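Engineer: Any chance you can model this:
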Amino acid sequence: MIDIKLLRDDPETVRASQRARGEDEGVVDAALAADERRRSSLTEFERLRAEQKSMGKQVAKAQGDEKHALLTRTKEIAAEVKSLQADADAAQTELDGLVRSIGNVVEPGVPVGGEDDYTVLETVGTPTEFDFEPLDHLALGEKLAAIDMERGAKVSGSRFYFLTGVGARLELALLNLGIAQAVEHGFTPVITPTLVKTDVMAGAGFIDKHSEEVYRLADDDLWLTGTSEVALAGYHADEILDLSDGPKRYAGWSACYRREAGSHGKDTRGIIRVHQFHKVEMFTYCRVEDAVEEHRRLLDLERDMMAKIEVPYRIIDTAAGDLGGPAARKYDIEAWVPTQGRYRELTSTSNCTTYQARRLNTRERDPGGGNGTRTVATLNGTLATTRWMVAILENHQQADGSVVVPEALRPFLGLEVLRPV
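Structural biologist: The predicted model follows:
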């Protein structure tokens, strides 16, 4: 959630952010109006409460008609106080809802527009070419006895799958490579819960507008997470952190679940867009002043992982309308997928500034030495997911249907080449 102080002091910046996202800027004025009603009601409430206390002393001394008049006025004030409290509470509820509906204020320089309005920042490597007709990842996975979509659908329905044999080993190798890199760079590995409470899911910003995309266990009031970012965002909820020695960095390993609502007909073949997958996700708590630098650091770690799996890729600066509510800026890394003739997203890293931490009440002591606290910043970034297998299989395939294993993965996989069964 954005800072209410920013909304009051600089509403035009918030309006500009809403316009960049392609969202309603009128919500800014509605929120300011609700805030004004709340503050006005509270001011009058406090004035009448003071009068109420003063009249209590007068009633104790008064007699006769004067006492009767004072008692009448006391009852009137009590009714007014109750009404003003109700008005203030209603305005507060409206304000909270409006502020929560406003996406994070985007960073300067973020491209304006929607999904197709990104800016390409860097392209690394050239698209892979073959002197034979390449197979797509599913055909390769079936030849290798690595991916079984048919039985996945039989057991669980569409967009589910089994990874078998070298497919299971390849995914585990990827995830372990991600964890190894995270540990090397000071991240604490964490295996996170994949079911979280509503306040945590809402605090992370995942059910404000797209709750239909998330699996929910209504009887238990729990949600299945689509990324360990959610659980890690809630890890330090209602805590005061000590960041005097630098950011707190975690690497969450979890299964992830997504309903893929609205994706009917998109990527129905293979494991690009599925309901369940595994992922290693970096998550950082840091001081607000360090957030931009930390964001670049997470992007560099993702670059390192791309180099290790040896695929051509590009980095894009995601447009404001494609950010999602919590992110102020997001960089995606997209790998070349030969049989599709285009780049597809493998990783992303987002700077959520204070948006999540404010909702989840995660703070630090005033670094200036005061007695107060202030909200911290949170960031996240992906180090490995099941989808990476698509890029690895397609880019490293050979004419006989075998796949050369990238060198960095070999110690974790125990194989140099994956061969057809």
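Engineer: CA only for contacts and neighbour counts going forward, please
Structural biologist: Noted.
Engineer: which element is Asn176 on?
Structural biologist: helix 166-184 (DSSP states H and E).
Engineer: Would you mark the buried spots in that helix?
Structural biologist: 166-167, 169-179, 181-182 (16 or more other C-alpha atoms under 10 Å).
Engineer: likewise stretch 204-219?
Structural biologist: Buried, per 16+ other C-alpha under 10 Å, within stretch 204-219: Ala204, Gly205, Phe206, Ile207, Asp208, Glu213, Val214, Tyr215, Arg216.
Engineer: residues in contact with that stretch?
Structural biologist: Here stretch 204-219 makes contact (C-alpha atoms under 8 Å, 6 or more residues apart in numbering) with 100-101, 201-202, 222-226, 229-230, 233-234, 257-261, 325-326, 356, 359-360.
Engineer: let's see this one next to it:
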Amino acid sequence: MMNLELIRTNPDAVKRAAAAKRVSVDIDELIELDQKSRRATEHLDGLRHTLKTVSRQVGAGGEGREQAKALGDEIRVAELEQRNHRGRLDTLLSQVPNILAPEVPEGDDDSDNLEIRRWGTPRSFDFPKRDHLELMLDLGMVNLDGPRQFAGARSYALTGPGAMLELAVLRYAMDTVVAKGFTPVIPPVIVREQALFGTGFFPGSREETYQLPADDLYLVGTSEVGLVAMHSDSILSEEQLPIRYAGWSPCFRREAGSAGRDSRGLYRVHQFTKVEQVVICHNDPVVSEREHYGLLGNAEAILQGLDLPHRVALACSGETGLGQYRKHEVETWMPSRDSYSETHSCSTMLDFQGRRSRIRYRSGKDKIFAHTLNNTAVASPRILVAIVENYQNADGTVTVPEVLRPYMYGLEVISK
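Structural biologist: Okay, the predicted model is just below:
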């Protein structure tokens, strides 16, 4: 949720952010509703004060019963008016995007992202390269036909060395960030609506979210939801900050509107597993910027440990989500696509989630909304696409990256 005081005092900045993010929200109507709501509150407070005065006179044996009754009726009308204004105001507020960092470039989609740096050199093959799906099917690493009969399109089962490789890369990522001071967490993945609203996924991403209507619950698309929601409606001590979590969870996305897009293989699927980094820190842009680049560095370190060529790009305004102030995307080289493709996303939210989730900390006598950040440590099976394709051999085998071999019981090459 955006700070209403910021919208009141600097509406043009909020309008610019909405336009840059391609978000349609009427800021002028919001400001007008805010004024009406405040006037209605003042009027209601005045009526209640008058009623209190009149009621004391009635209680003391004085006259005024009819006036008190009339005031009570007027108060009920004023309360309804206030609720209506506040309800519409809250609806509009939930649609207002966060402001953007000054360095974020203007643009519509990922083609307008600003490349920051590259690491590693894409491999040149002296044999006909194969895509990950062909390799994994041939090596018994994945089963598609069985799962798609009972679970539908984009379903899959990792089998044998495919399952072991996923567990290996997830554990490697978890060990990497835990060594940097992050606390491992396996949070709930079935949550109430408020958790998704509080983290900014609702109302905008409902069509992407699987619902369990009988229980009024939802499946999350990232453990960020549970990690942030663990501290909703809480007041932290300043000494607790920063809180750094590494969440391990299955994730679910409907991929609504993506029919036919990246439908081959394991790049875009409905169920995946992720290690997600989340930070809750002081409400200080300098602090959260430092945390942002720390998270980004962790993701890059994991890819460098895997010896996977990748690039880092600053997301343009049109690629920056509702609650994001700054976002970097990390794209890993995938030979079959002959391109870098997104595998990680690193975001600073400022106090957007802190306000929506009501996460505060004490600083002296003040209670301050916390800043939050998030970044993928690793997501599978998408990372498997990059590993299998970059480490394939001419004979159809796949070399196991050296850092993953301890997690694969020393296995060096996946073969038939």
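Engineer: picking up where we left off before, among the contacts of stretch 204-219 of structure 1, which lie within strands?
Structural biologist: Leu222, Trp223, Leu224, Tyr257 (DSSP state E).
Engineer: Now check structure 2 for the residue matching the first one.
Structural biologist: In this case it means Leu222 of structure 1. Alignment note: Leu222 of structure 1 maps to Leu217 in structure 2; criterion TM-score structural alignment.
Engineer: so its match touches Ile190, yeah?
Structural biologist: Yes: with contacts counted by C-alpha atoms under 8 Å, Leu217 of structure 2 reaches Ile190, the gap being 6.3 Å.
Engineer: circling back to that earlier point, considering the ones in strands among the contacts of stretch 204-219 of structure 1, which is situated nearest to Ser156 of structure 1?
Structural biologist: Checking these against Ser156 of structure 1 with C-alpha to C-alpha, the nearest one is Tyr257 at 13.0 Å.
Engineer: What is the aligned counterpart of that closest one in structure 2?
Structural biologist: For Tyr257 of structure 1, the residue aligned by TM-score structural alignment is Phe252.
Engineer: Contacts only, for its match.
Structural biologist: Counting by C-alpha under 8 Å, 6+ apart, Phe252 of structure 2 touches Thr209, Tyr210, Leu219, Val220, Gly221, Thr222, His270, Gln271, Phe272.
Engineer: Roughly how far does the residue of structure 1 positioned farthest from its centre sit from Leu71 of structure 1?
Structural biologist: Ranking residues of structure 1 by C-alpha distance from their mean position (C-alpha atoms, centre = their mean) puts Gly64 at the top, at 66.8 Å. Here Gly64 of structure 1 is placed at a distance of 11 Å from Leu71 of structure 1 (C-alpha to C-alpha, to the nearest Å).
Engineer: same question, Asp89 of structure 1
Structural biologist: Using C-alpha to C-alpha, Asp89 of structure 1 is found at 27 Å from Leu71 of structure 1.
Engineer: The helix holding Asn176 of structure 1 aligns to what range in structure 2?
Structural biologist: On structure 2, the counterpart of helix 166-184 of structure 1 by TM-score structural alignment is residues 161-179.
Engineer: Now restrict the contacts of Phe252 of structure 2 to buried residues only.
Structural biologist: Using 16+ other C-alpha under 10 Å as the burial test, the contacts of Phe252 of structure 2 include Thr209, Tyr210, Leu219, Val220, Gly221, Thr222, His270, Gln271, Phe272 as buried.
Engineer: ok, so what distance separates the third one from Phe201 of structure 2?
Structural biologist: In other words, Leu219 of structure 2. Computed as C-alpha to C-alpha, the Leu219 of structure 2 to Phe201 of structure 2 distance reads 12 Å.
Engineer: List the contacts of the residue nearest to the spatial centre of structure 2.
Structural biologist: In structure 2, the centroid-proximal residue (C-alpha atoms, centre = their mean) is Glu224; its distance is 5.9 Å. By C-alpha under 8 Å, 6+ apart, Glu224 of structure 2 lies in contact with Thr199, Gly247, Glu276, Gln277, Val278, Asn374.
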